[in-house]
Structures are given as C-alpha cells and as structure tokens.
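Chemist: quick check, what structure comes out for this input:
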Amino acid sequence: MEIFDRNNKPFYLSVVFLSLFLTHGSFALQSQNEKFELKDINQIKDIGSLDVSKDADLIAYTVSSVDQKNDEYVTDIWMLNFKKDRDKLIVRSAYSPKFSPDSNYVAYLAPGRGKYSDYQQLWFFNTKTATKRQMTKIESSVTDFEWSPDGNRIVMVINIEPEREDEGETQKPYVIDRYQFKQDNNDFLDESRQHLFLIEIARRKLTQLTDGSSNEIFPSWSPDGNRIAYVTKIGDIDRHDNWDIYVLKLDSNENPIQLTTHLGADSQGSRPQWSPDGKQIAYLYGGDPKLLWYAIQELAIIDLDTRTSSIITKQLDRNTSSPQWSEDGSSIFFVIEDNMKSQLAKYSFLDQKINTVTPPDYYLSGWSKNYAVRNGKIGLILSDLNSPDEIFFVDGKNLQQKSHQNAEFLSKKIISQTETISFTTDDGEEIFGMMVKPHNFDPAKKYPLIIRMHGGPVSQYGLHFRFDWQLFAANGYIVMAMNPRGSSGRGFDFQKVIFADWGNVDADDVSALADYAISLGYVDPQRLGLGGWSYGGMLTNYVIAKDSRFKAATSGAGISNLLSGFGDDHYIREYILELGTPWDNTEDWLRNSNPFFSAGNIKTPTLFLVGEKDYNVPLIGSEQMYQALKHLNIPTQLIIYPDENHSFSTPSYNEDVLRRYLDWYEKFLH
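Modeler: Here you go, the predicted model:
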C-alpha cells in the first residue's frame, strides 16, 4: 500500500518475504490421531525471551511449561547450537538470557542461593564449560539488565523495597497516601522503587547510579560504553504517564540529561536503541497522553546533538514496537501490527521504504528481547494459526524453523483448521476475524456457535495458534472471533471510536458477527454462545444486555458498573482521562455502566469467573453481575479463584476455567 513519510514524500510498504522459503519441513504438523482434550492444556510449551550470540551460531531462549506435580509454571533456558544442530536445556528455573559480547557467557536472572532465594539475582552460564555462577548477592531483586559493549560491566535495574517484616510478627496496617495505591500482581502499592546499578564483573563491585522517588527502567548502553540511556517519569508519578528518555554520563558528576520532552509516554514498554555511531536513539513515540492506549505508538528517532525528534512511521497509522538498528546503521527493524498480523519490518534510510521481513501468515510475538539482529541474521519467535510459538531464523533469504518444542505433542493431535473471515456491519464497516470448524465438519448440519472476544480493549486477535479455540472445536462447536471496532491493527480512527463509549458499536459488531454466522447456513441460531476475559468479559456483559439471542455466556474478570471500579482497581488515571470524575460526568459513567443498570434486560444464562486478588478488574465487578442475575432468577454461577490476579499463575486453575466453559456451554447449548 502507498503511504507517505514525515516530509510528505511517497514511499511504499513493500513485501520482501516472497523470496523467503521455509526449511526443515512444514511448520504446522497436521496429525491424524486424537482430538484435543482438556488435559492437553498442560502439554503446550510457551517460547519466551530470546537472544542470539554475536557469531549467530547460538540462540538462548526460554521455555515455559507446566509442572503438574507442584501445580506451577516453570521457565527454563534452552540453547540452540546451529553448528551442532542441537537444542539443549541449560538452566532450570531461570529467564531473560543475554549473551556477553564475546559469547562466552549467557547472563540470566534466577532466584539466588541461601538467604537470597526470595530475590531474583544475576547469574552467568559459561558457554564453554557449562558452569553457572551467581554474580549478585543482594537482598533485592534484579528485574532487568544489559551488557556493556566491552563485556566488562552490566547495568542492572534493581527493585529497592521497604524493609520486610519479620515472619511471625503481627502484620502492620497499610498506611495509604498515594494517588494510585493498588496494582494487579502487587496488591497495595508501597514505596518500592526501581533504580539503576552498575556491576564491574571482574571485581563484582556494585555501584548505584540513580536514586530518588522515580523508577528508572530499560537501560541501554551507548556504543562507546560511556553513556547509558534509560526511561523514567518524574514528579507525582501516580498522576501521569509522561515517560521520557534520559542519558546518564558515566565517570561524570553531571546530572542526567533529559533527551525527550514530549508530553507523553516516550519509549514506555520498549528499550531505547542507540544507533551504531552513537549519534541517534530510536524509540517509541507514545502519542497524546490524553488518548491513553487509543493513541498510535509510532517509531521515532532523536538526534543527541540537536535533541530534535522525527517520526519515521507517521503515516503508517499502525502501532509499532521493538525498534533495533541494523549493524551498519542504514536501517531500523521494528514490529508492525496490522489487521490480525504482527510482522517484522525494516525501514531503510537510503530510500525511506518500509519492507516487511516476515511472511504475513506467521505471527511475530515479543518485544525488544524477543529477536536480535546480528550480522544480518535475525532470530524470531513465530507462530501460525495451526502451531504455537517456535524459534525461527532468517538471514534475508531463508526462513528456517530451529526449535520444535511442541512438535511431538502436536503430531498426535487433530488440528482443526482456522479460516479467516470478514463481514460488513449494517453501517458499512468491514470487520475481520477467524473461524474454527469442528473436525469432520459437515455443512449440511447445524452447529452451536461460540464467539470469543479479546481483552484490551485496544488489542487484537492475531493469526496465531489458540488452544481454547481448538478445544471448543474438538467438542463440536464452531468458534468465531473477530476484532470489533476499538481493536488495534486497523489504525487510529478504528481503535479510538470506543473512547468513553464502551459497549456501543463494538457490542453491535458482535451481534453483526452472530448475524453473519447464521447467514452461513450451518450455525444453529438457537444455540449461540459467547464469552471473553478482561475487556472480553466486559464486552460479553454489554452484548447480553442488548441482544437476547445468546443462550449461554461466560464472563471472565469483567466489570459492568464502572462506579465500583473507581478506587477499587488500578485505573484511576485512565478513568479521569477517559470519563472524568463520576460527580462531574455522572451521565457518562452511567452510560458506560449499562449492563449493570440494564440487568433487567438480560436473559442469557451467564457464568462469571474472576481471581480473588485481581486489582486490574476486581472481584466486585463479577460479584455485582452475579448478584443481579441471581436476583432476577437467570441461571448464573460465580467462580472465584483463591489468591489469583488478573492472569492466573496456577495451572490447575487455568484448566478449571476451560472445564467450566465446556460444562456451561454443554448445559445451555446442547
């Protein structure tokens, strides 16, 4: 498609992946044996962070799996050796592997030994001797780190906590005076702060670089090793999201230099990236902070001498992430999100063209840690509609699959093919999505339908494997999912349309999907189901309050009465920016709380599920809707998972969620 650069010069989003071909056989392994079963959720392995050695002969990456005996998820580090064609587990219970510049070591994070076992420490794995060494011994957790260019030092982000209470003592009361005082996964917020520290590897000497009331994150070394860029926000940090990039000169008493001055989230969620000559930094430009997550994340470059920024993806109108320079500085690689796709792209300074590097039917997952550019070779984490994430390698010509963590398991399973779909709403908007049909599908039959809705709200369903869809299809359901208005991947206007107007056009799009499904002729209009988690659970509530055709719904971690979220969840800044205060804008708050105040219209049997300690979308949201439907004698049930946050950390609970989905749909759709 034709787009325009910041100087209004036309340039083109070209496609180069046609020259790529996949080696080592087909990525999707179509099996001929068994349908997916509920217990299979514990067999899927998840590929996480990845790093490539300098000579591109080794890739270190993480694999998360289920330890059923202890009912927990474990993350291990594996290493791919291309020369020896070997994939081997090297460190158990560890994460965030990063090669030293000479590739002799892999630094990583893992719990320490002895009295440091409650804290994440920095460790080294020797790639020659396969020995491990704990590098830090501090009663604080290391949360992030980066090697210096010469490999002699490492900058770390360390979480400095208030003094812990002795075990056995009566717990002290919470004393709260912060504006935002809760956060999911952290419960009540204390005065913990993340600061930068420097460790000299030879002497293991630790030096604190920053302090104070702010958090300093995403450190990044200059090529000469004399400066460190990092991201922080200052002032009353609970009341704003104005993140900026600062540069700290080492061996100097000068104060850090504020590099960016845009009133918004600069480089939030992504590490600033120095150009090879050290004259520029690539980063994410966050857009208007008043628009929250509805703003487009753009790729920008700032000149360190003039401190002027230029946005190089201005006219793409798509979210970007994970920028990284090519080795010669002639281009920048980044991830682009576009209509169910997530691809690696490359911006060339020579001709100002943007080329996609990975094929559109492979979904690229991850952030700055999830791929690396070394000597023109790139390590990737890719999935497609029929296979979970695996490690791939591309050198400009060949796309090669290198890991096969899920291959043996999938080879024994029947994978229902996922199709892409599109339909047009009554007001003329084209909506895109996906459909999974049961195995041995017969178009002459009528099937029950389950519509699944994503969270966010500004996110998207991508073209990648989803176990729950396969499980539903294996149990005889047609599964449909789509990206309604308000989703990402379709540009600013598409995702902003639901700003301060939740459950309106996006709920209409869900009903339009049901219309489309029925029009195909093989969906039973009397057996329509839907469900989702987070905003997907909220949207479920909005839909059933407007459309009584659905015979079963599952609402996970949702809220319907937004007034109950004010002060009870962690979105106080976002509420004020999007809706204003409840006392000044009562009508807007009530309109967006429609499912609760229109609960008398709901006829759909609905299952509510939530984590007990969810401070993202708290328990009260599900409790109130359950109570309303119970009072109205609508079939309903509330499932509360002990000690769980918004995302569950206990495998048996995640399995239980799917079991209850199946039981609920079986009860009301069959």
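Chemist: from here on, contacts and neighbour counts on C-alpha atoms
Modeler: Fine.
Chemist: helix/strand/coil for the closest residue to residue 416 other than its chain neighbours?
Modeler: Distances taken as Cα to Cα, 6 or more residues apart in numbering put residue 439 closest to residue 416, at 5.8 Å, once the chain neighbours are dropped. The three-state label given to residue 439 by DSSP: H, G, I helix; E, B strand; the rest coil is coil.
Chemist: and residue 439, how many neighbours?
Modeler: Using other Cα atoms under 10 Å, residue 439 has 18 other residues around it.
Chemist: ok, now which ones touch it?
Modeler: Going by Cα atoms under 8 Å, 6 or more residues apart in numbering, residue 439 touches 414, 415, 416, 473, 474, 476.
Chemist: one more to line up against the first:
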Amino acid sequence: MNRILISTFFFLFLNSGFAQNGKLISKRLVDISNTTIWNKISQNNELLPSFEHLKKLDFYSISYESDNQKVKGLLVEPKKDGKYPVVIFNRGGNRDFAQLTIATLIMYTSKLAEQGYIIIGSNYREKDEFGGAEINDVLNLTETVKEIEKADPNSIGMFGWSRGGMMTYLALQKSNKIKTAIVGNGVSDLFDTAKFRPKMETNVFAECIPDYWNNKESELKKRSVIYWADELDKNSSLLILCGTNDKRVNPEQADKIAEKLSEMNYDFELRKFETDHFFSEYKTELNEMVIEWFNKRLKK
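Modeler: Prediction:
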C-alpha cells in the first residue's frame, strides 16, 4: 500500500512540474512613453500621425513558466473588448543581442495588432541554445494564451524573423497548434549560414549549441528545416518573405526551402523583394502582406 502511495505521489510530483508549462506568472502594463522608442514615434510628447494607431493598443511585459524556468516576454492587446486570434512573434538574434523589445513589436507587429490580433512573444530562456531546448519557450506560449482573456487559443498563427524564422520552422515541426505562419529572411540551413557568415559559427553556434564541435553535423541538421521539411505540420501553411540583398541570411536559402516545399505540395508562398535583411525599403508593403496573410488564413 505504501509503495502504491509513494509511486502515485512521485507520478503526480513529476507531472505537476510540467503541467505548469506556459503558466502566466506576471503581466504588467507598459507605458510606451517611457520606452526608448518614444522619441522616434512622437513629437512634443504626442504620437506622430503614422503611429496614432498605438492609442488603440495595450502593451504588457509578461513572464511565464517553461520547463520550470521563468521566461520573460511581451504581449500586445487591442484595447477594445473582444476575442482575438493570436500571433506568436519569434524574435531574431541570440542571447542578449536583438532581444524582443517594445520597439520591435511596434515596428513589426503593431499594425497587425490594430487589425484585431493578440501578439505575444518570448525572449527565450537565459541559456540560449540557438534552436535547442528553448524552442519549448515558444511552444509553451500556446498554453500561456489560454490565460489571456482576449485571446482565442484555438486560433494561433506565428511570425518569425531571421533566427525567429528557424524557431518558426521548429515550431511547425513539433506542434500542430499553429494554423499558419510567416517567415521573414529566416534561417533554413545552418550549414549554409556557417559558410555565408563564418563568424556565426565561431561566435554563435559554437558558443550556444551544447558540445558543438563534437556534434556539429547532427546539431545543425536538427535546426535546419531543409533536412526535415516533410515533418512540418501538413495542416498549416507558410508565407516566406525574402530580401534578395540580405547580407545576414543567404537569400538562396529561401529558394532552396521553397523548392523542397514545392516537391511536397506544401501550402506555401515565396515572395521576394529587392531589399535588405530588415526590409528597409518595404516596411509599408511588409505590414500589408502580414495583415493580408493572417486575415485570410487565421481570422474566422
């Protein structure tokens, strides 16, 4: 009898830790006038006309649980009451470089949020494995949104840029909860990235990926969708955006993954523009494409 009780307690103890994945720990309203981007989007302490839409949105700093760790992130909600589809935004960069900030969400997702979407994103756990265990920090957000009153947890999309594109591909491999996704200048082949930008291998891959030099081939393949495109959720869909003048991610990667997806008859589109990694000359078009895609593929 005691053995049964001990086994039952142990089972419940183990499961209780993982049952908390995605649990919302904190949600704090952020005054954007106190953020670093305020001077760029305002004049005389008033929003510039092109940023008037921000008055319709609330920005929050959040923390949530992921694999028994406290992970920080950000959230954007329309102020108007309602139930809205969710877009998980996956940041680029690594570790402290290019972290998700209010400025990132304003420039890349605020126009989308204004159209009636909840935007949520993670800064990933402190130990960044560049596509390793921290993918769970993305996947667990599908649980976090169940605690967001205005969010519709049955209608989730994803939007990833650069390294965030790699995270988006990984999410589509490991989850069937993402109805549609957008990847902008995303990494799809880390072997190619190592050749295209050798410093990425020495300064990022080798420093972030556990035991990198002893397991290079297997670890890079795990993170490169070009090797397992057939494992992507068949019920989802993809919009791939590519800047042909990108100096950070080889634009040829977009063509190669598109060729692979075409062979599979995957539901996707590739759109290419003569611009850089950040779509500097096409910000308006970028917003329009993102809104159009999610309106068609995610909104009921």
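Chemist: I'd like to know how far the residue most central in space within the second structure sits from residue 74 of the second structure.
Modeler: Among the residues of the second structure, the one closest to the centroid is residue 90, at 1.6 Å (Cα atoms, centre = their mean). Distance of residue 90 of the second structure to residue 74 of the second structure, given as Cα to Cα, to the nearest Å: 11 Å.
Chemist: show me the strands in the stretch 51-200 of the second structure, by range?
Modeler: Assigned strands in the stretch 51-200 of the second structure, in chain order: 57-66, 69-78, 84-90, 118-122, 151-161, 180-184 (criterion: DSSP state E, counting those that start in this stretch).
Chemist: how far apart are the longest one and its match in the first structure?
Modeler: So the one you mean is strand 151-161 of the second structure. In the superposition against the first structure, strand 151-161 of the second structure averages 1.7 Å from its aligned positions (mean Cα distance after the TM-score superposition for the first structure).
Chemist: residue 63 of the first structure matches what in the second structure?
Modeler: In the second structure, nothing lines up with residue 63 of the first structure, judged by TM-score structural alignment.
Chemist: show me which helix runs longest in the first structure.
Modeler: helix 651-669 (DSSP state H).
Chemist: wait, what's in contact with residue 217 of the first structure?
Modeler: 144, 157, 194, 195, 196, 230, 231, 232.
Chemist: wait, residue 181 of the second structure
Modeler: 157, 158, 159, 160, 168, 236, 237, 238, 239.
Chemist: adding distance to residue 576 of the first structure and neighbour count, write the contacts of residue 217 of the first structure out as TSV.
Modeler: Listed next are the contacts of residue 217 of the first structure as TSV, based on distance: Cα to Cα, whole Å; neighbours: other Cα atoms under 10 Å:
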residue	distance to residue 576 of the first structure	neighbour count
144	31	20
157	31	25
194	26	24
195	29	23
196	32	24
230	28	24
231	24	26
232	22	23
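Chemist: quick one on the thing from earlier: top of the contacts of residue 439 of the first structure by number of neighbours, please.
Modeler: That'd be residue 415 among the contacts of residue 439 of the first structure, by other Cα under 10 Å, with 28 neighbours.
Chemist: what's the match for the residue nearest to the centre of the second structure in the first structure?
Modeler: In the first structure, residue 90 of the second structure lands on residue 453 (TM-score structural alignment).
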